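Sequence first, then the predicted structure:
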Amino acid sequence: MGGFSRSRLERVTRSLEGYLEREEILGAVTRVFRHGVLAHQVTLGWQDRENLVPMQPDSIFRIMSMTKPVIAAAALTLVEEGTLRLDDPVDPWLPELADRQILLDPDGPLDGEVYPSLTPITLRDILTNRLGIGFHLGRVPYCAMTLDYNPGPLSYAQRNQGHPRKTLDLPPDEWMAEIGKLPWRYSPGEYWLYNTASDILGVLLARATGMDLAKFLQQRLFEPLGMRDTGFVVPAEKLDRFTVGYALDSTGQKIIAIDHPANSFYARPPIFPSGAAGLVSTADDYLKFGRMLLGKGKVDNTRILSRKAVELMTTDQLNSEQRAAAIGGPGFGSNQGYGFGVATINEQTQLGPGAGAYTWGGAYGTHWVADPGEDLVIVLLYQMMSGPQHISEDFNTLVYQAIDD
């Protein structure tokens, strides 16, 4: 089915069972979709270990940074209708950022010498994380500072793990005012920096449409695609399907619960709907989104984007210098580029996705790949903050080694 060897595909199941037996994760749900059929799916382990609630096929997960491809696709719907242009300045919608000051030494102190930015911010800069503000793995002062300005769920997740970070849970306008006070590390368009651009994108979309971001995404994506369980909040009637969020304790040896459905951040409408990391979803819902992109903007009889928009979204937008500087950043590998909200696979270096595929993951343990060359979408969801290092790679390998056509 789907051009797979059934016996080889069972290696996926056995591998995930191994992760559960070793207690590296507590539960998982997967989908493998190829040549128009659901070829394999797994539901394993616990949705709530402490209360002995088993994982369900429709369990709801915090997808964290897998929000980014969703909001990028939503932004392109506004480009297609002429509300926004990729290369026009967005300053009219984001006046808080109009007087940005750039650090003369991007690796130096935050109170160092600055100069005014003469380069306008464009939608393309925001979609490609080349806004000039954001974080990258490293020890320079700017990296630590921008982590303190993560709003919403990422902020709470950091706090719940015991990190000495601020919980900057502010409404969008107040958050933007705080961002506007910060020095910028680079001018717009210069370098790839992670995360903050996607939260600013969410604010931009809400302001450009005059709609609440949740309602906008519901109208443009979730309702037409039938993504019934995707949003910024888990309603009370669905909390029995919401997974517990887990992490390793301070010793790195014991799995502990850090976010429980009964008192979760996601059990109420957020003060800041995060375009970077705010959504919850299910395996089936995210598979629908992945299938839409794999189908060049169309799934079944529903078109969300044009073929050309999806091709642009999934094409590497970085130059060689920007790619080299981004390597080692969150989720960024040496064979990758970056499109709009997705990492592009520029060459095949592993037994896994080939050139032309695209992907992005989430910090709570979520992963997906769409691979046009193989007519394939795969989804892996579990809930472990900063989970096993190689589980996504193993999942990719074991799916791809099972291809038999």
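Happy to help now that I have it. Numbering: from 1, shown residues only.

Could you use CA atoms for every contact and neighbour count after this?
Fine.

How about the secondary structure of residue 115?
The local conformation at residue 115, judged by DSSP: H, G, I helix; E, B strand; the rest coil, is strand.

Would you confirm that it contacts residue 103?
Yes: because the distance of 6.7 Å satisfies C-alpha atoms under 8 Å, residue 115 is recorded as touching residue 103.

So between those two, which is more surrounded?
Neighbour totals were compared for residue 115 and residue 103, and residue 103 leads with 23 against 13 (other C-alpha atoms under 10 Å).

Surely the more buried one touches residue 182?
No: in this structure residue 103 lies outside contact range of residue 182 using C-alpha under 8 Å: 10.0 Å.

okay, pairing it with this:
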Amino acid sequence: MNCRLYLALLILLAADRLPARTWTEASTGKKIEAEFVSATATEVTIILRGGRQFKLELARLSPEDQAFVQQQLKPAPSVQVIKAEDRFEDVKQLKAEKIPVNGTAHAALAPVDEAIREFMVEKGVPAVSFAVSRNGKILHERTFGWADADMKIPLLPGVKMRLASMTKPVVSAAIQTLVTDGRLKPEDPVFDVLELAQYKEAKGCDPRWKTVTIQHLLDHKGGWDRDASGDFTTRSTEMTEMFRLKPEELRPLHVVRYGLTLPLDFDPGNKEVYCNFGYILLVRVIEKVSGQTFTDYLQATVFKTAEALSFSLSSSDARERQPGEIWYCYHPDYPQKEIPLPYRAEARDGAGGLASTAADYCRFLEAYWISGQPRKPGARFSYSFNGSLPGVTSVSAQRSDGLNYAAIANRRGLSPADWNGDLRKRIDAALDPVAAEVK
């Protein structure tokens, strides 16, 4: 590496830090911090946080760097993969009425059940949980499909399914209880509430971090734009490398500390951009202020009020999930119990880590608005919220006619969230003509 290039890299790094590998030139000992991108047998490509890429000759790097690159060049361990079209083609070949259905049904909602089964056949979805409520009562609780990946055992009511982003309204409700109790104010700076200055990653962090408030996070106005810089909460590999962890050791606090090292994309409050990171931070606020774990606090407050006790945190590893939680389909679909997700569900708890029954989610919708505010009897508004993760398509609604519903499927399309609108459209189209009969 020539001196001019090295100096240029140093200048860039000084203006735009990245918590990444430290690369060392063997002959001089000079160091550069940058992120690994790719490599060939003779050179490695690195990227600075500002997005600029450079190629370095592998032979000029330290033995440790060369060993690291060689490790990246090794083929990934072989994984037995069963393609989605092979494993679930049987669903697409079925007639909708052949998909098993169980649970308590309201006679007027038969067209909705039919619409859901048609969706399952068209998409190849092997399991859906669905519930409808009104005036504080569950009127319709149905499960469609199978409880096992071999599609032999019919799915029964009471099954818990991961909510994906439908977790966020629950987080908002928990924050509102702290505000109502006077333990937290919407204008409180999250940097101060969480005492983030104690972490080394906060030294020299973007000064705008200290202006981000609780309300900014609730409103998705915290300053992070996943369209501009990507959703960094899914960068599990970078985080485990940074903190020298095994994948299963990654926790939400590591995501927060990693986030401290990154620049904000805009001034907090200036615009609204959907942000998973904000809700991971909000769960840390809940735990810090309450002195309880996220789920313990929810059980003592939000879920107690809603009388919805099935909620729990979902685990990435099927062997660690609580009893009663379903299996999930991924693209591609993996048959083994340990699912190699690109991130850990546990580390993104507030962004989408909760699981519950569809009926309990409706109970939550009866007690709280999707905004998180307590719901008063008789009030009628129209709100909806979706969730999408690998293995999950979920939709929920609070309708102006007083009906609430939640539908959760254990599969999603190859493109994130491309099934949510379709599923919602089918449910609403079937529900609208019969809504007045659902009492």
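Sure, I can see it. Not measured: the values here are computed from a predicted model.

tell me the helices in the stretch 301-439 of structure 2, going along the chain?
302-306, 349-352, 358-367, 420-431 (DSSP state H, counting those that start in this stretch).

which residues sit against stretch 205-216 of structure 2?
By C-alpha atoms under 8 Å, 6 or more residues apart in numbering, the list of residues contacting stretch 205-216 of structure 2 from outside reads 185-192, 222-223, 260-264, 267-269, 282.

Just the endpoints, please. Distance across that stretch?
Start-to-end span of stretch 205-216 of structure 2 (C-alpha to C-alpha, to the nearest Å) is 18 Å.

which stretch of helix or strand covers residue 155 of structure 1?
For residue 155 of structure 1, the element it lies in under DSSP states H and E is helix 152-160.

Just after that helix, pick out the following helix or strand.
helix 172-180.

Mean deviation, that following helix versus structure 2?
Mean deviation of helix 172-180 of structure 1 relative to structure 2 after superposition (mean C-alpha distance after the TM-score superposition for structure 1): 2.2 Å.

Which stretch of structure 2 is the next helix or strand after that helix matched to in the alignment?
Using DSSP H and E, the helix or strand that directly follows helix 172-180 of structure 1 along the chain is helix 196-209. Residues 277-290 of structure 2 are matched to helix 196-209 of structure 1 when aligned by TM-score structural alignment.

buried sites along that stretch?
Neighbour-count burial for stretch 277-290 of structure 2 flags 277-287 (criterion: 16 or more other C-alpha atoms under 10 Å).

how distant is that stretch from the center of its chain?
Centroid separation between stretch 277-290 of structure 2 and its chain, computed with C-alpha atoms, centre = their mean, to the nearest Å, is 15 Å.

I'd like to know which of the helices of the stretch 301-439 of structure 2 is closest to residue 152 of structure 2.
helix 358-367 (22.1 Å; C-alpha to C-alpha).

Show me what that closest one is packed against.
When contacts are defined as 3 or more C-alpha pairs under 8 Å, 6 or more residues apart in numbering; DSSP states H and E, helix 358-367 of structure 2 packs onto strand 127-134, strand 137-145, helix 302-306, strand 403-409.

Onto which residues of structure 1 does it map?
Using TM-score structural alignment, helix 358-367 of structure 2 pairs with 283-292 in structure 1.

how close does the nearest residue in space to residue 399 of structure 2 that is not next to it in sequence get to residue 398 of structure 2?
Nearest non-adjacent residue to residue 399 of structure 2, counting by C-alpha to C-alpha, 6 or more residues apart in numbering: residue 382, 4.5 Å away. Residue 382 of structure 2 is 5 Å from residue 398 of structure 2, where distance means C-alpha to C-alpha.

Those two: which is more packed in?
Ranked by neighbour count (other C-alpha under 10 Å), residue 382 of structure 2 and residue 398 place residue 398 first, with 24 against 14.

Wait, a strand at residue 102 of structure 2?
Yes: assigned with three-state DSSP, residue 102 of structure 2 falls within a strand.

That one matches what in structure 1?
Checking TM-score structural alignment: residue 102 of structure 2 goes with nothing.

Residue 102 of structure 2 is in contact with residue 159, isn't it?
No: taking C-alpha under 8 Å as the definition, residue 102 of structure 2 is not a contact partner of residue 159, at 11.4 Å.

Tell me who's in contact with the closest residue to residue 139 of structure 2 other than its chain neighbours.
For residue 139 of structure 2, ignoring the flanking residues on the chain, the nearest one in space by C-alpha to C-alpha, 6+ apart is residue 133 at 5.3 Å. By C-alpha under 8 Å, 6+ apart, the residues touching residue 133 of structure 2 are 139-140, 359, 362-363, 366, 403-405.

Dump those residues to a markdown table, plus distance to residue 307 of structure 2 and neighbour count.
Listed next are these as a markdown table, based on distance: C-alpha to C-alpha, whole Å; neighbours: other C-alpha atoms under 10 Å:
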| residue | distance to residue 307 of structure 2 | neighbour count |
| --- | --- | --- |
| 139 | 16 | 20 |
| 140 | 17 | 21 |
| 359 | 11 | 29 |
| 362 | 10 | 30 |
| 363 | 7 | 27 |
| 366 | 10 | 26 |
| 403 | 18 | 24 |
| 404 | 16 | 27 |
| 405 | 16 | 27 |
